[in-house]
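**Q** here's my sequence, what's the structure:
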Amino acid sequence: MTDQCAAHSRVRYHSYHTMSLHTLRLSLLLLFIPAVTSNDHVRGSVYDTVTLPCNYDISGGTTTMCWGKGLCPMFKCSDIIIETDGSKVTKRVSDRYQLLGAIAQGNVSLTISNLTEEDEGWYCCRVEMPGWFNDLKKEKYLRIQDVEECPDDLELST
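**A** The predicted model follows:
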């Protein structure tokens, strides 16, 4: 084999190897990007009560789940607000956060009472499913609307 043929062969091998490595990296990246099943927006006002919906199919049995503040991370929830063992709440950071639905029937919707401006943002409902990367993840954005204040020059008549 001439030097020119050997050099051409090395370039073809390097190009194929680099392309295969790039394809592998891209495939792994896509595998680890969290799948989001819904990006719903919920609106509420200061002092209101809102419910962020989240339900799952219990035909395979009940399972653990959590609600966290922020987008869903790779595993579990970040900044956990409330957790269940599949039948009852096992952790809650405040009485303002409640699961009022039938947890054992898969209704794990989060109710937040006495809203504040700080409640605005993303919330993650994560239901742990068996197997790798099978968790049900629902992300909800809570928008706090401005409360209309009475103008200072408003006169009340009696």
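**Q** alpha carbons only for contacts and neighbour counts from here, please
**A** Will do.
**Q** report how many residues lie close to residue 12.
**A** Residues within reach of residue 12, counting by other CA atoms under 10 Å, total 12.
**Q** meant to ask about residue 124, not that
**A** For residue 124, the count of nearby residues is 28 (other CA under 10 Å).
**Q** is it true that it touches residue 136?
**A** No - counting by CA atoms under 8 Å, residue 124 stays clear of residue 136, with 10.1 Å between them.
**Q** distance of the closest residue to residue 65 other than its chain neighbours relative to residue 136?
**A** Counting by CA to CA, 6 or more residues apart in numbering, residue 127 is the residue found nearest to residue 65 once chain neighbours are left out, at 4.3 Å. According to CA to CA, to the nearest Å, residue 127 stands 5 Å off from residue 136.
**Q** more crowded one of those two?
**A** Neighbour comparison, residue 127 and residue 136: the larger count goes to residue 127, with 27 against 17 (by other CA under 10 Å).
**Q** gap between the more buried one and residue 79?
**A** From residue 127 to residue 79 the distance is 16 Å (CA to CA).
**Q** overlap in contacts, residue 127 and residue 136.
**A** residue 56 (CA atoms under 8 Å, 6 or more residues apart in numbering).
**Q** residues contacting the residue nearest to residue 116 when sequence neighbours are not counted?
**A** Ranked by CA to CA, 6+ apart and with sequence neighbours excluded, the top spatial neighbour of residue 116 is residue 46, at 5.0 Å. Contacts for residue 46 were tallied using CA under 8 Å, 6+ apart; they are 114-117, 144-147.
**Q** one more, please, to line up against the first structure:
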Amino acid sequence: MLQLFKLTLSLLPWIPVFLCRVTTDEEFVVLEGGSLTIPCHYDPQYASYVKYWCQGRTREFCSTLARTDDHRMVDPAEQKVSMFDDPVQQLFTVTMNGLKEEDSGWYMCGVEIGSMWKADATTFTNIKVIHGMSVVNSRMSGEEGSSVTVECLYSERYRESEKKWCRSGDWRSCRSTGSAGSYEDSSVTIRDDRSGAFTVTFKRLQIIDTAWYWCSAGQQKIAVHVLVTQPPTIMSPVAPELLTNESVANLPPSKAISSGSTDIFSGYLLVTISSLTIAVVFTILALYSFGMWKKKERNSSPSEAERMKAKFSGFSGGSASVIFLHNDAQDV
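**A** Here you go, the predicted structure:
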């Protein structure tokens, strides 16, 4: 019974650990010479508690590197390790500067409970400090004719090394900073700030520039893929009378859907209205022409009375002679 009681007392302090009252990422990887910020989240009830950061795998053998109640730090930016607690966000952050490979190992975010019956609320993370290279974005894309900028990171030991930008599989394409720390031509600009990063600006992109490339520092290199896309085409308006089934089928899906319903209906409506308008105009012109023709005909043709008057106008006065076709009639 006594042993069970002792076992219960020994397990009681570690209950908060299993409840995960402090959390952070399981692993961080950083280049040698760089800086790293670790976020440690805690439960609201720990807002006023002291937080600490230590190196080690267990609390008993953990070397404290920083505490929130340690006010001896004058300028946190110059410290190897600094902390900042934000009770509103329920978060404290730890920043480590100038990391070396020997700084790799297990670290712990901790909240000091200060009770013999409860263990501190803690969580562990593994930090790996490596030498070599990395890249901010390993896949870049840009439109034809535009530019993209790749940011390549390197560890401290490659600060003075030559930096290169090469197309994968073509060593003749390499562009190097040389001792000047920079390079520029019509298609590529390389700038090395000698502080752990250099940038490559790929200018005037063409479709054939789509490929894998290498950022290189010394003997280290890392791959970057550049994808060049065509600028979006601006489609000219389609005349309603030309919007046939074939043209709709060749449109993009979004265009085809809208054109297949509203646009085609509007096109047919406009065509119908146009046809009716043309027919009315032609009818009016035809009627007008026919009327003008009849009027001209009436003005140019003599009336029946006028024709009769002209026919018998020879009998209106004077003498008249009658010619007979038979001699007997002539004698009479």
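**Q** circling back: may I ask which two of the contacts of residue 46 of the first structure are separated the most?
**A** Farthest-apart pair in the contacts of residue 46 of the first structure is 114 and 146; separation 14.3 Å (CA to CA).
**Q** neighbour count winner among those two?
**A** The neighbour comparison of residue 114 of the first structure against residue 146 (other CA under 10 Å) goes to residue 114, with 13 against 10.
**Q** next one: the aligned partner of that one in the second structure from residue 112 of the second structure, what distance?
**A** When the second structure is aligned by TM-score structural alignment, the residue opposite residue 114 of the first structure is residue 98. Going from residue 98 of the second structure to residue 112 of the second structure by CA to CA gives 27 Å.
**Q** enumerate the positions of the lengthiest strand in the first structure that are buried.
**A** In the first structure, with assignment by DSSP state E, the single longest strand is strand 136-145. Neighbour counts over strand 136-145 of the first structure (16 or more other CA atoms under 10 Å) mark 136-144 as buried.
**Q** any chance of JSON lines for those residues, columns distance to residue 103 of the first structure?
**A** Converted to JSON lines, the buried residues of strand 136-145 of the first structure look like this (distance: CA to CA, whole Å):
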{"residue": "136", "distance to residue 103 of the first structure": "15"}
{"residue": "137", "distance to residue 103 of the first structure": "16"}
{"residue": "138", "distance to residue 103 of the first structure": "16"}
{"residue": "139", "distance to residue 103 of the first structure": "19"}
{"residue": "140", "distance to residue 103 of the first structure": "19"}
{"residue": "141", "distance to residue 103 of the first structure": "22"}
{"residue": "142", "distance to residue 103 of the first structure": "22"}
{"residue": "143", "distance to residue 103 of the first structure": "25"}
{"residue": "144", "distance to residue 103 of the first structure": "27"}
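**Q** show me what counts as buried in stretch 127-145 of the second structure.
**A** With burial defined by 16+ other CA under 10 Å, the residues of stretch 127-145 of the second structure counted as buried are 127-135, 138, 141-144.
**Q** nearest to residue 257 of the second structure among those residues?
**A** Residue 257 of the second structure has its nearest neighbour among these in residue 143, at 27.3 Å by CA to CA.
**Q** excluding chain neighbours, give the residue nearest to the closest one in space.
**A** Once flanking residues are discounted, residue 143 of the second structure sits nearest to residue 229: 4.7 Å by CA to CA, 6+ apart.
**Q** if I look at the one you found, how far off is residue 295 of the second structure?
**A** Per CA to CA, residue 229 of the second structure is found 72 Å from residue 295 of the second structure.
**Q** which one of those two is surrounded by more residues?
**A** Of the pair residue 229 of the second structure and residue 295, residue 229 is the one with more neighbours under other CA under 10 Å, namely 17 against 11.
**Q** the first structure: which residue goes with the more buried one?
**A** The alignment leaves residue 229 of the second structure without a partner in the first structure, by TM-score structural alignment.
**Q** my guess is residue 229 of the second structure contacts residue 142. True?
**A** Yes - with contact defined as CA under 8 Å, residue 229 of the second structure reaches residue 142; the gap is 6.2 Å.
**Q** what's the burial count for residue 276 of the second structure?
**A** When neighbours are counted by other CA under 10 Å, residue 276 of the second structure comes out with 12.
**Q** same check on residue 18 of the first structure?
**A** 12.
**Q** what does the one 5 residues further on give?
**A** Other residues within reach of residue 23 of the first structure, judged by other CA under 10 Å, total 12.
**Q** can you check residue 10 of the first structure too?
**A** For residue 10 of the first structure, the neighbour count with other CA under 10 Å is 11.
**Q** returning to what we had before: and which of the contacts of residue 46 of the first structure is nearest residue 25 of the first structure?
**A** residue 144 (40.0 Å).
**Q** so what's that closest one up against?
**A** Counted by CA under 8 Å, 6+ apart, residue 144 of the first structure has contacts 43-46, 116-117, 119-120.
**Q** show me which of those residues is closest to residue 85 of the first structure.
**A** Residue 85 of the first structure has its nearest neighbour among these in residue 119, at 24.8 Å by CA to CA.
**Q** now that closest one: how far from residue 140 of the first structure?
**A** Distance, residue 119 of the first structure to residue 140 of the first structure, by CA to CA: 12 Å.
**Q** the helices in the second structure, which residues?
**A** With DSSP state H as the criterion, the second structure has helices at 2-11, 15-18, 245-250, 253-258, 264-300, 304-311, 327-331.
**Q** could I get the ones you listed as a markdown table with distance to residue 222 of the second structure?
**A** Formatted as a markdown table, the helices of the second structure follow (distance: least, CA to CA, whole Å):
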| stretch | distance to residue 222 of the second structure |
| --- | --- |
| helix 2-11 | 48 |
| helix 15-18 | 40 |
| helix 245-250 | 43 |
| helix 253-258 | 40 |
| helix 264-300 | 54 |
| helix 304-311 | 111 |
| helix 327-331 | 137 |
